[in-house]
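In: Return atomic coordinates for the entry below.
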Amino acid sequence: MLKGEKLGAAIEAARIKKGISKAEMARHFGVKPPSVQGWVKYGRISKDMLPRVIRYFANEVGADHWGIEPGDPYAPDNLVQLRPKLSAAEGMVVIDRLSVQAGMGAGKLAEHFPDVIDNLRVSKDWLRRNATFTSMKNLGLVTGLGDSMEPTFSDGDALLVDRGVRDVKVDAVYVLSLNDELYIKRVQRRPDGAWLMISDNPSYEPYVIENGDRDHFQVEGRVVFAWNGRKL
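Out: Sure thing, here's the model as predicted:
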């Protein structure tokens, strides 16, 4: 495992390859910009933060970039980079599976800085045929938990979410955050401007989001496909 300035240079090279600024890195990891500067210049990064940084650059660089070897104490067993790294071959796109879990019933605590825990390579043509989205770069996989969206989704389904959608413009299924909890619900707009948050499972009552309550809700994305073979 690289250390010191060599580790810093590796972080900086991965940052440049991903095409993000140091300020964007700081926001993603919830640290101040001087901390990121210390990472890239001197390799000064905590043992708890380093695995998160390595996972963050999973699609840009592999284990050899960091000098990671099997059994390296700095690399947790589930580190994505220790598995063969997927690359986006011609006509393919790599979609990150995030550590995000959203409740289909009770809400799940939101992760403000989710990690990439896996990735999936799919055909761009297949995506265009089976899902509607703003951009392939905005797609990510999250896990739905609970039974309130049965029979459309089942507990534990991997859901493809378009994170480029940040408002309810059409009636569809969305990932919503409220009080630091995430929900997956069908949202229907009413003529009076309110939203109706609907569960596909009839055992759950609809919830009305009045105009005055809209500021407390945040649209985190639109669910465009469930990895159970059902097209939305």
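In: switch to C-alpha atoms for all contacts and neighbour counts from now on
Out: OK.
In: distance between the host helix or strand of S35 and the chain's centre?
Out: Here S35 sits within helix 33-42, counting by DSSP states H and E. Distance of helix 33-42 from its chain centroid, counting by C-alpha atoms, centre = their mean, to the nearest Å, is 24 Å.
In: let's see this one next to it:
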Amino acid sequence: MIKQPETFAEGPRARLLELSQERGASLASLSELLGRNASYLQQFIRKGSPRKLEEGDRRMLAQFFGVAEEELGGSDPTQENSYAQTRRRGDSGEWVDVPRLDIGASAGPGALPESEKAFDAFRFSRRWLAEQGLEGAQLSAITVEGDSMEPLLRDGDEILIDRRPQPFRDGVHVVRLGDTLMVKRVAQAGAGRFALLSQNLAYPPVEVAAEEVAIIGRVVWKGGRV
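Out: Below you'll find the predicted structure:
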């Protein structure tokens, strides 16, 4: 009898695949969120390598999707006391943890990102996100660097970007131009071209071909000191 090839898309692997499809987040983008190579989660799901997600990766993915870690292969919840189980379920149901990435998007002439690994998270009410039209959004937080977007965005502000693939519309976006990450107001400038606009009039507009710029995500919220 011929043995059928073993499938790894079951248990935590199947749940991760299901969550990524529900959120509209590619496995490659989720791998990059973890600071891994783009094929990391694809290999985990399809080839069973690694056999189990590392604790830090599992925790970050659970926070991103707003689910309990055991759904992605964490410890058996029956080993925990009932209070901890209730607390965890309440947190995952009512709150969404948005990863804070250790990079800055330049609001000046441009800066090279050093890392895209999360070092912390913001916690938002799931209800509040829905009220803002952000239910199901693929969110991450980064820091603004420079003054070209003042007074709208100031140096040191933290912004939420929605990285979901979606049709382009004019607005404030984080973009990658070559190796440079920037936050600019982006507008269409004719067929196949975009204009990168600054709020600070000391910075002139920059016009680029569509293939020269990658739109990483739309800026949907900002926070900063008064």
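In: TM-score of the superposed pair?
Out: TM-score of the superposed chains, computed with TM-score structural alignment, normalised by the length of the second structure, equals 0.64; 186 aligned residues with a C-alpha RMSD of 3.9 Å.
In: ok, back up a step: give me the angle between the helix or strand following the helix holding S35 of the first structure and helix 33-42.
Out: Next helix or strand after helix 33-42 of the first structure toward the C-terminus (DSSP H and E): helix 49-56. If you take axes from the mean of the first three to the mean of the last three C-alpha atoms, to 10 degrees, helix 49-56 of the first structure sits at 80 degrees to helix 33-42.
In: Buried residues of helix 49-56 of the first structure, list them for me.
Out: Judged by neighbour count using 16 or more other C-alpha atoms under 10 Å, the buried positions of helix 49-56 of the first structure are L50, P51, R52, V53, I54, R55, Y56.
In: and if you look at stretch 174-187 of the first structure?
Out: Y174, V175, L176, S177, L178, E181, L182, Y183, I184, K185, R186, V187.
In: So which of those sit within strands?
Out: Y174, V175, L176, S177, L178, E181, L182, Y183, I184, K185, R186, V187 (DSSP state E).
In: related to what we said a few turns ago, from the buried residues of helix 49-56 of the first structure, pick the one nearest A194 of the first structure.
Out: Y56 (37.4 Å; C-alpha to C-alpha).
In: Help me confirm that that closest one comes into contact with I117.
Out: No: using C-alpha atoms under 8 Å, Y56 of the first structure is not in contact with I117; the gap is 9.2 Å.
In: ok, longest helix in the first structure?
Out: helix 4-18 (DSSP state H).
In: which residues sit against it?
Out: 21-22, 38-44, 57, 60-61, 65-66 (C-alpha atoms under 8 Å, 6 or more residues apart in numbering).
In: What helices and strands are in contact with the following helix or strand past that helix?
Out: Later in the chain than helix 4-18 of the first structure, the nearest helix or strand by DSSP H and E is helix 22-29. Packing partners of helix 22-29 of the first structure (3 or more C-alpha pairs under 8 Å, 6 or more residues apart in numbering; DSSP states H and E): helix 33-42.
In: What helices and strands are in contact with the helix it packs on?
Out: Counting by 3+ C-alpha pairs under 8 Å, 6+ apart, helix 33-42 of the first structure packs on helix 4-18, helix 22-29.
In: and that helix, which residues are buried?
Out: V36, Q37, W39, V40, K41, Y42.
In: D213 of the first structure: which of those residues is nearest?
Out: V36 (36.9 Å).
In: and the closest one, what is it in contact with?
Out: Here V36 of the first structure is in contact with K22, M25, A26 (C-alpha under 8 Å, 6+ apart).
In: Mind checking what secondary structure the counterpart of V93 of the first structure in the second structure has?
Out: The alignment partner of V93 of the first structure in the second structure, by TM-score structural alignment, is V96. Recorded secondary structure, V96 of the second structure: strand (DSSP: H, G, I helix; E, B strand; the rest coil).
In: Check whether S198 of the second structure really touches P151, as I assumed.
Out: No: with contact defined as C-alpha under 8 Å, S198 of the second structure and P151 do not form a contacting pair (10.2 Å).
In: which of the two has more neighbours?
Out: S198 (23 against 10; other C-alpha atoms under 10 Å).
In: How much space separates the more buried one from P109 of the second structure?
Out: 10 Å (C-alpha to C-alpha, to the nearest Å).
In: count of residues packed around A89 of the first structure?
Out: Neighbours around A89 of the first structure, by other C-alpha under 10 Å: 11.
In: next one: S115 of the second structure
Out: So S115 of the second structure, with other C-alpha under 10 Å, has 11 neighbours.
In: Now tabulate the helices and strands packed on helix 33-42 of the first structure in a markdown table and tack on mean neighbour count and distance to R166 of the first structure.
Out: As requested, those are arranged in a markdown table below (neighbours: other C-alpha atoms under 10 Å; distance: least, C-alpha to C-alpha, whole Å):
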| stretch | mean neighbour count | distance to R166 of the first structure |
| --- | --- | --- |
| helix 4-18 | 18 | 23 |
| helix 22-29 | 15 | 18 |
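In: how about TSV for those helices, with distance to K124 of the first structure added?
Out: Shown next, in TSV, are those (distance: least, C-alpha to C-alpha, whole Å):
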stretch	distance to K124 of the first structure
helix 4-18	20
helix 22-29	27
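In: Out of the ones you listed, the one nearest S87 of the first structure is which?
Out: helix 4-18 (13.6 Å).
In: now the strands: where do they sit in the second structure?
Out: Using DSSP E, strands in the second structure cover 95-106, 118-125, 139-145, 158-162, 171-177, 180-188, 193-197, 206-209, 213-223.
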